[in-house]
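S.K.: coords please:
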Amino acid sequence: MRRMIGGALAGVLALAACGTADEPDTAGGDTGGTTAVKLQLQWFVQAQFAGYIAAVDKGFYREQGLDVQILEGGVDIVPQTVLAQGQADFAVAWVPKALASREQGAGITEIAQVFQRSGTYQVSFADSGIKAPADLKGKKVGNWGFGNEFELFAAMTKAGLDPGRDVTLVQQQFDMQALLRRDIDAAQAMSYNEYAQLLEAKDPKTGALYQPSDFTVLNWNDIGTAMLQDAVWANSEKLRDSAFQDTAVKFLTGSLKGWAYCRDNAAECRDLVVKRGSKLGASHQLWQMNEVNKLVWPSPGGVGVLDETAWKQTVDLALTTKNQDGQTVITKQPEAAAYTNEYVQKALDALKAEGVDVNGTSFQPTTVELKEGGA
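M.R.: Next up, the predicted model:
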């Protein structure tokens, strides 16, 4: 889903290497008339990655002459490290996390910004009185750590709070149990995952599922401290080769066609994700598909195009926001080679020639009915 880095980057990189050591190297090899490609996800299979899964299952990669293998992520896998080590051709990673790895020497380049918006929330019970970041003062504030907290810390700093002194920071598990037990006052959540877990739980006072009105959500997009998340990264060394550049365009063409398909066929894409072995239930995955579509669509500049204003905000926050230990995500401006829209623009040109809607201007999310436990 997301695993940004904290101060101990070297240890995390070592974990990533251990988690993928048995994977053979890939170099875009040819397999029976198609080019073999590996895509490293940043988390377990779920609708967060539905566009890539649909591109495999619906044959969109095959149309481009590619045989794409999707590598599942996990707690001990850092996708940009797998990519930099040559064990994958492309990887999905949050921008701040990947920029930190680049600063540490990882040779990776962003080639598409699929998520146009942040999906991170800070959620509290409505009766807690937390209606703005300033209201977190004196509260027990949960966060996952590993750098995931920088949007939260940026919001608190903007509100005049010192994250290291004005709140009690609590290491949060990757679920919402601490909030539901009221062990903490506010919890970190992704709009497409943990927030739904709250709405899939029963209120012990009523015996019915919790409702959105039971909670207050701080959305960093609204507050102005959002940072760019799921992007497609490529190995910078491989991008020097013209043949791999062609592969990158073809990969993005298939991937973005998959995302357009999931925009228009959310329920079917949910089924494709469940079929692939997701551990999450059907109603939860449909919620996730719907919420992820909100992060992708509409895409005014074309799906996958990196907006330079959003890039600048992410970089500025990564440079200036400090965690409780006084560390920032990065310490210097990334060089111009950190990203390019060259390949995604070629992919969009190909898709528009096919008649694919690459902007999704008319996209409207649906209403999803969650079931207990996300079943």
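
S.K.: can we go C-alpha only for contacts and neighbour counts from here?
M.R.: OK.

S.K.: Check the gap between residue 158 and residue 101 for me.
M.R.: From residue 158 across to residue 101, the span is 26 Å (CA to CA, to the nearest Å).

S.K.: The two: which is more packed in?
M.R.: In this view residue 158 and residue 101 are compared by other CA atoms under 10 Å, and residue 101 has more residues nearby, 24 against 16.

S.K.: does that one count as helix, strand or coil?
M.R.: When classified by DSSP: H, G, I helix; E, B strand; the rest coil, residue 101 comes out as helix.

S.K.: How much space separates it from residue 233?
M.R.: Distance, residue 101 to residue 233, using CA to CA: 12 Å.

S.K.: what touches both of the two?
M.R.: Among the neighbours of residue 101, those also in contact with residue 233 (CA atoms under 8 Å, 6 or more residues apart in numbering) are residue 80.

S.K.: Which stretches in the stretch 251-375 of the chain count as strands?
M.R.: Per DSSP state E, counting those that start in this stretch, the stretch 251-375 of the chain carries no strands over any range.

S.K.: I'd like to know how many residues surround residue 63.
M.R.: The burial count assigned to residue 63 is 14, neighbours taken as other CA under 10 Å.

S.K.: and if you look at the one 5 residues further on?
M.R.: Other residues lying near residue 68 total 22 when counted by other CA under 10 Å.

S.K.: Could you also give me the structure for this next sequence, so I can compare it with the first?
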Amino acid sequence: MNTKTILIFVLAILLLASCASPTPVTIIKTVEVEKLITPVPEPVTNLTKIQIPLGWLNNDEFVALQVAQAKGFYTSQKLDVTLISGGGSTGIDPIFAINGIDDSLRFGVPAALSLVLKAYAQGVDVVAIAAISQYEPGGFIGLLKDGKRATNPCDFKGRVVAMQTEAQWYVDALGAVCDKGPLVSGTDFTVIPAGWTPDCLLSGQCDFYCGWSTNQPFMLEQQGLKEGVDYEMFLASDYLPFYYSDVIVTTQAFIEAHPKMVKAFVAASMQGLQYTLDNPEEAITITSAIPGVTQEHAAWRIPAQNKIATSEDTQLHGVGYINLEKVQEMIDFLFKYGQIPASFKAEEVINNSFLPSP
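M.R.: This is a model prediction of the structure:
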């Protein structure tokens, strides 16, 4: 057999072998190579972990921050954010928590700017850097029965007022502005502690329940009660210069040490707030995934909260803006009625410089 014949014979054998093989090795290797070269998004690494103590339970009240988490706005700023229930729900005061020894606790969201002003007046290092809501939704709910009304602070006279944690001073300030003469708690009306729900109204244990217009009325409506027919509510902000709720705060010390992180956190948070305003239905879906939040409650609450997240100021300056003149009015009022020991300039406790440009 000559060399040419041998070569043809070998090639024939190889061809038959390849036809007989059910899973050629060459094809497997080709598939694996294709898998290796498929582009894969590079994961974000080196995230800074921060914990955010809130002014209440981590529920749909804080949907803007939850949206910032879910949509990756914090991650894009290289932040790994955890929201922590606080305020009267757990006893964790966001303002004092950010002054502790834990470096991951440097931002907080107390329920109202008035609490921030009181803390600053007492020497606490705290600076408000954004406001999720432009108005304080706190007010007083009363049932319409036996001729009783709930239209203004003068209606407190001779009545029982139920207050949630940390708000005794709040009702005292309201009593002081009754246009029929100042009312004093303990003398002209009785103040009792209350839980998170307006049950005392239904049981007859209280005449007024202090709650937020963006929360507790929903609980009454679940019982079949209708506003204007079975109950009514007046807002404290209709009688007192109380603006801004769910305020984002940090410390001056942290601002000086980590200005880039402050800017990053504010930017992502405000992006979450704006997204909530622009996409309420998606925001409802996101917050409904939080334990304890129902789709029904979120669908009722988010539109109500969105209404107080904007103002003439935000139209000019963007969401989160805090008006220094309004804050000064609050400071002067608190000092006048003995709620703080001394007055001070709003610029000392407000810093809008970290807000994104509108």
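
S.K.: Got a TM-score for the two of them?
M.R.: Their TM-score after superposition, calculated using TM-score structural alignment, normalised by the length of the second structure, is reported as 0.77; 300 aligned residues with a CA RMSD of 2.1 Å.

S.K.: Strands of the second structure, residue ranges please.
M.R.: If DSSP state E is used as the criterion, the strands of the second structure fall at 48-53, 79-84, 127-135, 138-143, 160-163, 190-193, 208-212, 231-235, 243-250.

S.K.: equivalent range in the first structure for the longest one?
M.R.: Think strand 127-135 of the second structure. Strand 127-135 of the second structure lines up with residues 109-117 of the first structure when matched by TM-score structural alignment.

S.K.: chain center to that stretch, what's the gap?
M.R.: Per CA atoms, centre = their mean, to the nearest Å, the displacement of stretch 109-117 of the first structure from the mean C-alpha position of its chain is 10 Å.

S.K.: Residues contacting that stretch, please?
M.R.: The set of residues that contact stretch 109-117 of the first structure without belonging to it, under CA under 8 Å, 6+ apart, is 221, 226-236, 252, 295-297, 299, 303-306, 337-344.

S.K.: Now list the buried members of the residues you listed.
M.R.: In those, burial by neighbour count holds for 226-236, 252, 295-297, 299, 303-306, 338-341, 343-344, counting by 16 or more other CA atoms under 10 Å.

S.K.: now the helices for the first structure?
M.R.: Along the first structure, the stretches classed as helices by DSSP state H are 9-19, 50-57, 60-63, 79-84, 95-103, 150-158, 177-180, 194-199, 220-223, 242-264, 266-275, 282-296, 308-320, 342-354.

S.K.: Redo those helices as a markdown table? Include distance to residue 125 of the first structure.
M.R.: Output for the helices of the first structure, formatted as a markdown table (distance: least, CA to CA, whole Å):
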| stretch | distance to residue 125 of the first structure |
| --- | --- |
| helix 9-19 | 33 |
| helix 50-57 | 31 |
| helix 60-63 | 43 |
| helix 79-84 | 34 |
| helix 95-103 | 29 |
| helix 150-158 | 17 |
| helix 177-180 | 8 |
| helix 194-199 | 10 |
| helix 220-223 | 18 |
| helix 242-264 | 31 |
| helix 266-275 | 29 |
| helix 282-296 | 21 |
| helix 308-320 | 28 |
| helix 342-354 | 41 |
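
S.K.: which one of those helices is the most hemmed in?
M.R.: Each of the helices of the first structure was given a mean neighbour count from mean count of other CA atoms under 10 Å, and the largest, a mean of 28, is that of helix 79-84.

S.K.: Give the aligned range of that one in the second structure.
M.R.: Mapped onto the second structure using TM-score structural alignment, helix 79-84 of the first structure spans residues 94-99.

S.K.: ok, residues contacting that stretch?
M.R.: Surrounding stretch 94-99 of the second structure, the residues in contact under the criterion CA under 8 Å, 6+ apart are 52-55, 86-87, 105-110, 116, 119, 124-126, 249-251.

S.K.: From those, list just the buried residues.
M.R.: 52-55, 86-87, 105-110, 116, 119, 125-126, 249-251.

S.K.: closest to residue 138 of the first structure out of the helices of the first structure?
M.R.: Evaluated with CA to CA, these place helix 150-158 nearest to residue 138 of the first structure, the distance being 12.0 Å.

S.K.: ok and that closest one relative to strand 215-219, angle-wise?
M.R.: Relative orientation of helix 150-158 of the first structure with respect to strand 215-219: 90 degrees, computed using axes from the mean of the first three to the mean of the last three CA atoms, to 10 degrees.

S.K.: Give me the spatial nearest neighbour of the counterpart of residue 176 of the first structure in the second structure, chain neighbours excluded.
M.R.: Correspondence of residue 176 of the first structure to the second structure, assessed by TM-score structural alignment: residue 198. Excluding the flanking residues, the one nearest residue 198 of the second structure by CA to CA, 6 or more residues apart in numbering is residue 209, at 6.1 Å.

S.K.: and that neighbour, what is it in contact with?
M.R.: Counting by CA under 8 Å, 6+ apart, the residues that residue 209 of the second structure touches are 140-142, 161-163, 194, 198, 200-201.

S.K.: if we go to 6 Å?
M.R.: Each residue near residue 209 of the second structure by CA atoms under 6 Å, 6 or more residues apart in numbering is listed here: 140-141, 162.

S.K.: Need the counterpart of it in the first structure.
M.R.: For residue 209 of the second structure, the aligned residue in the first structure is residue 187 (criterion: TM-score structural alignment).

S.K.: measure that match to residue 135 of the first structure for me?
M.R.: For residue 187 of the first structure, the distance to residue 135 of the first structure under the criterion CA to CA works out to 14 Å.

S.K.: Equivalent analysis for residue 18 of the first structure, please.
M.R.: Residue 18 of the first structure sits 42 Å away from residue 135 of the first structure, taking CA to CA as the criterion.

S.K.: next one: residue 346 of the first structure
M.R.: As defined by CA to CA, residue 346 of the first structure lies at a distance of 46 Å from residue 135 of the first structure.

S.K.: can you check residue 176 of the first structure too?
M.R.: Here residue 176 of the first structure is placed at a distance of 20 Å from residue 135 of the first structure (CA to CA).

S.K.: Which residue of the two possesses the greater neighbour count?
M.R.: When residue 176 of the first structure is set against residue 135 and neighbours are counted by other CA under 10 Å, the residue ahead is residue 176, at 23 against 15.

S.K.: So the more buried one versus residue 225 of the first structure, what's the distance?
M.R.: In terms of CA to CA, residue 176 of the first structure sits 22 Å off from residue 225 of the first structure.

S.K.: same check, this time on residue 346 of the first structure
M.R.: If you measure residue 346 of the first structure against residue 225 of the first structure using CA to CA, the figure is 31 Å.
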